[in-house]
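J.: following is a predicted model, sequence given first.
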Amino acid sequence: MTIVAVELEDKVLRDLEEASETVNLPSGQMISRIVKNYLHIEKMNKIRRELKGTAEAAGFFSEEDIYREIS
């Protein structure tokens, strides 16, 4: 595991500390969880962008269209 130093605005640090206390996680673990979640969301958004043309060609223009089809 690698240690990374980050610079946070005071308010962001206070919010992080408050959130960490709420879920009973050390700040470092909270930051790791936040980064993992962010990277996962970005990966999913990239996949959506890549598949958009294929989906539209098949008649799917929204997530609702997909849900309707599989329901």
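T.: Noted; the coordinates are in hand. Numbering: from 1, shown residues only.
J.: please count neighbours and contacts with C-alpha atoms only from this point.
T.: OK.
J.: return the distance of F61 relative to A55.
T.: F61 is 7 Å from A55, where distance means CA to CA, to the nearest Å.
J.: with neighbour numbers in mind, choose between these two.
T.: More neighbours surround A55 than the other of F61 and A55, with 16 against 13 (other CA atoms under 10 Å).
J.: tell me which other helices or strands the helix or strand hosting the more buried one touches.
T.: Assigned by DSSP states H and E, A55 belongs to helix 27-57. Helices and strands touching helix 27-57, as assessed by 3 or more CA pairs under 8 Å, 6 or more residues apart in numbering; DSSP states H and E, comprise helix 10-23.
J.: A further structure is provided below for comparison with the first:
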Amino acid sequence: MSTITLRIDDKLDAQLKRLSKRTGRPKSDLIREALRRQLALTQFEKLRQTVAPFAEAKGWLTDEDVFRELS
């Protein structure tokens, strides 16, 4: 496992400490989870941009269009 040093402002640190205390989870766990979510979101957005032209060609312009087709 790698170690990363991260500098955050006092306000963000206070929010992180409160969440850690409320959930009983270490700050490092919360940061790892947030990073995983952000990386997944970034990958999802990239994939969405890749497939968007194909979806539009089929007339799928919104998420509802896709759901309707798949339901």
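T.: Perfect, I can see it now. Just so it is clear, the model here is predicted, and its values are computed rather than measured.
J.: TM between them?
T.: Overlay of the two chains. TM-score (TM-score structural alignment, normalised by the length of the first structure): 0.93; 71 aligned residues with a CA RMSD of 0.8 Å.
J.: have a look at how far, on average, the helix or strand just after the helix holding A55 of the first structure is from the second structure.
T.: Per DSSP H and E, the first helix or strand lying C-terminal to helix 27-57 of the first structure is helix 63-70. Here helix 63-70 of the first structure, set against the second structure after superposition, deviates by a mean of 0.8 Å using mean CA distance after the TM-score superposition for the first structure.
J.: relative to the whole chain's centre, how far out is helix 63-70 of the first structure?
T.: Here helix 63-70 of the first structure is found 22 Å from its chain centre; the criterion is CA atoms, centre = their mean, to the nearest Å.
J.: could you say what helices and strands that helix packs with?
T.: The helices and strands touching helix 63-70 of the first structure, judged by 3+ CA pairs under 8 Å, 6+ apart, number zero.
J.: check which residues of it are buried.
T.: Within helix 63-70 of the first structure, no residue counts as buried by 16 or more other CA atoms under 10 Å.
J.: residues touching it, excluding its own?
T.: Residues outside helix 63-70 of the first structure that contact it (CA atoms under 8 Å, 6 or more residues apart in numbering) are F60.
J.: what about 10 Å?
T.: Here helix 63-70 of the first structure makes contact (CA atoms under 10 Å, 6 or more residues apart in numbering) with A55, G59, F60.
J.: so that helix aligns onto which residues of the second structure?
T.: Helix 63-70 of the first structure lines up with residues 63-70 of the second structure when matched by TM-score structural alignment.
J.: mean shift between stretch 46-56 of the second structure and the first structure?
T.: Stretch 46-56 of the second structure sits 0.5 Å off on average (mean CA distance after the TM-score superposition for the first structure).
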